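*Asks:* Sharing a model that was predicted from the sequence below.
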Amino acid sequence: MPLLEHLAELRRRLLWSAAGLLIAFLACYHFSFQIYSFIAHPLVAVMKSRGEEPTLIYTQLYEAFFTYIKVSLYAAVFVAFPLISTQVWLFIAPGLYRSEKKALLPFIVATPVLFLAGAALAYYVIFPTAFRFFLSFQTPTAHPAADGMQIELMARVSDYLGLVMKLVFAFGVAFELPVALTLMGKVGILRSKTLKKFRRYAYVGCFVIAAVLTPPDVLTQTGLAVPLIILYEISILCVRLVEPKLDEE
């Protein structure tokens, strides 16, 4: 295909992706409050379990509006991802051999599945535990050492959304570790023996990555580091299955 036809095809795929994203954004904005309520549910559930009134505030006139815009955009990317990934595949697939398509297809399918698994772990396991830990630092006026002073959480809607999306993205991307390592093993860049040799350094790296991507508390960092270590061990097995066999082996 000539260069101009490649560019025309790229333009067509980008237009389809942009149109799908715009339609998804408009639909998600209509349900932005319900989507935000779903995102805030872990915090709300923990506050209700403590007998507290679940309240989120905003301190600037435009803060709630732009928070709903961000919520709609995040949700639209999630909803439109199948269409966007399909358009990307339709653009690159004609340039691949049949064997290359067969080799890449499992990785393409596994990528969103593992991302959702990481996001689900963060939402259903990490968030309730972390929020319960953070809320434990509130001090009611009835506390013996409070002396009439009360320390109470007043979470902002934008700050909460930023924290939640950062953790969801961190866990989702971290769960792509088997895909990345297995793909490198498939093309011969990595060997399972190499991964075993540097296992101890990888464990340390998992905790470092968790410390960088998550808030500075031990619970959340451990909640990401331990799954990363497990995924690293799974990656060793996957690389062993797909790596090219050397003559001397």
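*Replies:* Sure, I can see it. Residues are numbered from 1 along each chain as shown.
*Asks:* alpha carbons only for contacts and neighbour counts from here, please
*Replies:* Will do.
*Asks:* The helix or strand containing Thr111 packs against which elements?
*Replies:* Element membership of Thr111, judged by DSSP states H and E, is helix 98-121. Judged by 3 or more Cα pairs under 8 Å, 6 or more residues apart in numbering; DSSP states H and E, the packing partners of helix 98-121 are helix 157-174, helix 177-186.
*Asks:* Could you list the buried residues of it?
*Replies:* By neighbour count on 16 or more other Cα atoms under 10 Å, the buried set for helix 98-121 is 107, 111-112, 114-116, 118-121.
*Asks:* Just the residues contacting that helix, thanks.
*Replies:* 93, 168-169, 171-176, 179, 183 (Cα atoms under 8 Å, 6 or more residues apart in numbering).
*Asks:* Can I get the buried residues of helix 98-121 in a markdown table including distance to Thr139?
*Replies:* Output for the buried residues of helix 98-121, formatted as a markdown table (distance: Cα to Cα, whole Å):
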| residue | distance to Thr139 |
| --- | --- |
| Phe107 | 49 |
| Thr111 | 43 |
| Pro112 | 42 |
| Leu114 | 39 |
| Phe115 | 37 |
| Leu116 | 36 |
| Gly118 | 33 |
| Ala119 | 31 |
| Ala120 | 31 |
| Leu121 | 30 |
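*Asks:* take the one below as the second:
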Amino acid sequence: MSGDAQETFVSHLVELRDRLLRAIVAVLVVFVCLMPWAGDIYDLLALPMMDTLPEGTHMIATGVVTPFFVPVKVTLMVSFVLALPVVLYQAWAFIAPGLYAHERRLAIPLVLGTSLLFLLGMAFCYFFVFGTVFKFIAEFAPKSIVPAPDIEQYLSFVMTLFIAFGLTFEVPVIVVVLAKAGIVSVEKLKEARPYVIVGAFVIAAIVTPPDVVSQIMLAVPMCLLYELGLVIARMVTKPATPAGGTELDRIEAHGPGER
């Protein structure tokens, strides 16, 4: 490796470190501000479960330090979600210098869209999925059983569903980016629709609890969001060049243009 290449590599590592530190600091600042209300934040997270439990029943903590660490984990999760625009911006700012000018103009819409869709996925999970799934489980359970969920297992459960639905709502962004970058044409994405539907139900079966309700509530929005991504992709992508190539082909043929 030459001296200039090594110096460039080191400078990239330094910039990556600085971007990571800024993202971590943003999360920690929000976390410190929210810590006084850690217990209230967990109570809010547990509300969908508490609404389905018999009157007078409470969740339990089987570990000695669990009542402290679980609310702290929840608060850290909320802090990351609130600081997500900053985290995504730092990631984008790191890769932006290597992109074309027209690609860099997508920075703000991409960061805002990604953050908003992830939050919408979590909100859909909290307000619609949790209540439906917990009610289904409570009605299915034998009457001789009094449910008393452990708070740590409950946190693991809701975290899994939050991440699953948050990522599911990113499907339109992924579709639009693939089409806008010329990696895959809209026509090819339309042809892949049957495979996407099958894949959506397979993913839902893997990441959700073993009940049909939660699997359908994940797979169906994933399919609908894929269709939404196709609609948006048709609107934002330019028509093919006269030679039939994509925008990426034109750039490769005539040069990158403005950097």
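*Replies:* Happy to help now that I have it. Keep in mind that what you see is a predicted model, and the values were worked out from it rather than measured.
*Asks:* So what does Glu187 of the second structure match up with in the first structure?
*Replies:* Matched by TM-score structural alignment, Glu187 of the second structure corresponds to Lys193 in the first structure.
*Asks:* Can you spell out which helices and strands pack onto the helix or strand containing its match?
*Replies:* In the assignment (DSSP H and E), Lys193 of the first structure maps to helix 192-197. Contacts defined by 3+ Cα pairs under 8 Å, 6+ apart place helix 192-197 of the first structure against helix 218-242.
*Asks:* hmm, try it at 10 Å
*Replies:* helix 177-186, helix 199-213, helix 218-242 (3 or more Cα pairs under 10 Å, 6 or more residues apart in numbering; DSSP states H and E).
*Asks:* any residues touching the shortest one, and which ones?
*Replies:* Counting contacts by Cα atoms under 10 Å, 6 or more residues apart in numbering, the residues outside helix 177-186 of the first structure that touch it are 103-104, 106-108, 110-111, 114, 188-192, 195, 228-244.
*Asks:* Show me which helix runs longest in the second structure.
*Replies:* helix 3-34 (DSSP state H).
*Asks:* who's in contact with the aligned partner of Ala27 of the first structure in the second structure?
*Replies:* Counting by TM-score structural alignment, Ala27 of the first structure lines up with Cys33 in the second structure. Neighbouring residues of Cys33 of the second structure by Cα under 10 Å, 6+ apart: 75, 79.
*Asks:* Tyr203 of the first structure too?
*Replies:* Counted by Cα under 10 Å, 6+ apart, Tyr203 of the first structure has contacts 209, 225-226, 228-230, 232.
*Asks:* same check, this time on Arg191 of the first structure
*Replies:* Contact partners of Arg191 of the first structure, counting by Cα under 10 Å, 6+ apart, are 181-182, 184-185, 197, 236, 239-240, 242-245.
*Asks:* Next: Pro216 of the first structure.
*Replies:* Per Cα under 10 Å, 6+ apart, neighbours of Pro216 of the first structure: Ala210.
*Asks:* could you say which helix or strand contains the aligned residue in the second structure for it?
*Replies:* Mapped onto the second structure by TM-score structural alignment, Pro216 of the first structure lines up with Pro210. Assigned by DSSP H and E, Pro210 of the second structure belongs to no helix or strand.
*Asks:* Tell me which other helices or strands the top helix by length along the first structure touches.
*Replies:* In the first structure, with assignment by DSSP H, the single longest helix is helix 63-92. If contacts are counted by 3+ Cα pairs under 10 Å, 6+ apart, helix 63-92 of the first structure sits against helix 3-30, helix 32-49, helix 98-121, helix 157-174.
*Asks:* Which of those helices sits closest to Thr129 of the first structure?
*Replies:* helix 32-49 (8.9 Å; Cα to Cα).
*Asks:* just the angle between the longest helix of the second structure and helix 84-95, please?
*Replies:* Comparing the axes of helix 3-34 of the second structure and helix 84-95 via axes from the mean of the first three to the mean of the last three Cα atoms, to 10 degrees yields an angle of 180 degrees.
*Asks:* buried ones in helix 3-34 of the second structure?
*Replies:* 16, 19-20, 23, 26-28, 30-31, 34.
*Asks:* my guess is Thr75 of the second structure meets Phe31, correct?
*Replies:* Yes. Contact status for Thr75 of the second structure versus Phe31: in contact at 6.5 Å, counting by Cα atoms under 10 Å.
*Asks:* who touches both of the two?
*Replies:* With Cα under 10 Å, 6+ apart as the test, Thr75 of the second structure and Phe31 both reach Ala38.
*Asks:* Residue in the first structure paired with His102 of the second structure?
*Replies:* Counting by TM-score structural alignment, His102 of the second structure corresponds to Ser99 in the first structure.
*Asks:* measure that match to Val179 of the first structure for me?
*Replies:* Ser99 of the first structure sits 18 Å away from Val179 of the first structure, going by Cα to Cα, to the nearest Å.
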